[in-house]
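Chemist: no FASTA, just this:
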């Protein structure tokens, strides 16, 4: 007799049922992606993420004196985003994008596909520049 057939099937079935009910991933953390304008004591107005207005994390586990309060979920991410944008107002209201500069990409693709060498490329660019200069002179 082998080991599996000698074991009662009920405990195996119960173990499989318990394992099937286990959660295998965490739910995404939800936080506010919004920003609020806050006036400081010196009169300056700054944007502050709404997620940072929430209270700091509490010691729910009971770590005790080793517990260090952390930022609320999403606060650090929103602060970093606020530092990365060109204009801080972009996080509140975005801007429309400009036209794409397709000429350099097209030129690079043509050189790659057609296999032009550097001298041929320089000659073509000089011709294009000369044509542009003559058009602007008119």
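Modeler: Okay, I see it. Values in this document were obtained by computation on a predicted structure and should not be read as measured data.
Chemist: make it CA atoms for all contacts and neighbour counts henceforth
Modeler: OK.
Chemist: Show me which helix runs longest in this protein.
Modeler: helix 118-137 (DSSP state H).
Chemist: then this one, side by side with the first:
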């Protein structure tokens, strides 16, 4: 049996207690600012992209490229993905749900994929038998 001096155990516990196990929460504005371009069109710009970027520890490197402010890249990506850009400033009313496809998907999930695969194979077999009988 190995003997650990109490001081070594205390040192080990202290070292492990100092480890950070999670990141601090980051909050940023989900808002967009409307600006009018030179051509008269209204463009949306994420508010976070108007803020200066956070200081970076690699500023002295030759290939240094300043990073975006936190939340800016996420907001820019969202801006590119939406169907209508005004949805980012004011949402639309939702329409009726599509219950039939959701119900079918839920039934396949409940019954399992194997049952759906079995139905597909049976339909293929019926089609091939019908084709052979027709010849």
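Modeler: Right, received. Where do you want to start? Quick caveat: nothing in here was measured; it's all calculated off a predicted structure.
Chemist: TM-score for these two?
Modeler: Once superposed, the chains reach a TM-score of 0.67 (TM-score structural alignment, normalised by the length of structure 2), with 113 aligned residues with a C-alpha RMSD of 2.9 Å.
Chemist: Which residues does the longest helix of structure 1 contact?
Modeler: Contact with helix 118-137 of structure 1 is made by residue 111, as judged by C-alpha atoms under 8 Å, 6 or more residues apart in numbering.
Chemist: roughly how far is that helix from the heart of the chain?
Modeler: The chain centroid and the centroid of helix 118-137 of structure 1 are separated by 41 Å, computed with C-alpha atoms, centre = their mean, to the nearest Å.
Chemist: Report how many residues lie close to the residue mapped onto residue 68 of structure 2 from structure 1.
Modeler: Across the two structures, residue 68 of structure 2 finds its equivalent in residue 71 of structure 1, going by TM-score structural alignment. Residues lying near residue 71 of structure 1 (other C-alpha atoms under 10 Å) number 15.
Chemist: Just give the nearest non-adjacent residue to residue 71 of structure 1, would you?
Modeler: Closest residue to residue 71 of structure 1 apart from its sequence neighbours, by C-alpha to C-alpha, 6 or more residues apart in numbering: residue 56 at 5.4 Å.
Chemist: hang on, isn't the one you found packed against residue 69?
Modeler: Yes. In this structure, residue 56 of structure 1 sits in contact with residue 69. The criterion is C-alpha atoms under 8 Å, and the distance is 6.0 Å.
Chemist: If you count surrounding residues, which of these two has more?
Modeler: Residue environment comparison for residue 56 of structure 1 versus residue 69 gives the larger neighbour count to residue 56, 14 against 11, counting by other C-alpha under 10 Å.
Chemist: How about the secondary structure of the alignment partner in structure 1 of residue 57 of structure 2?
Modeler: Using TM-score structural alignment to pair residues, one finds that residue 57 of structure 2 aligns to residue 60 in structure 1. Counting by DSSP: H, G, I helix; E, B strand; the rest coil, the backbone at residue 60 of structure 1 sits in coil.
Chemist: how near is residue 60 of structure 1 to residue 71 of structure 1?
Modeler: 15 Å (C-alpha to C-alpha, to the nearest Å).
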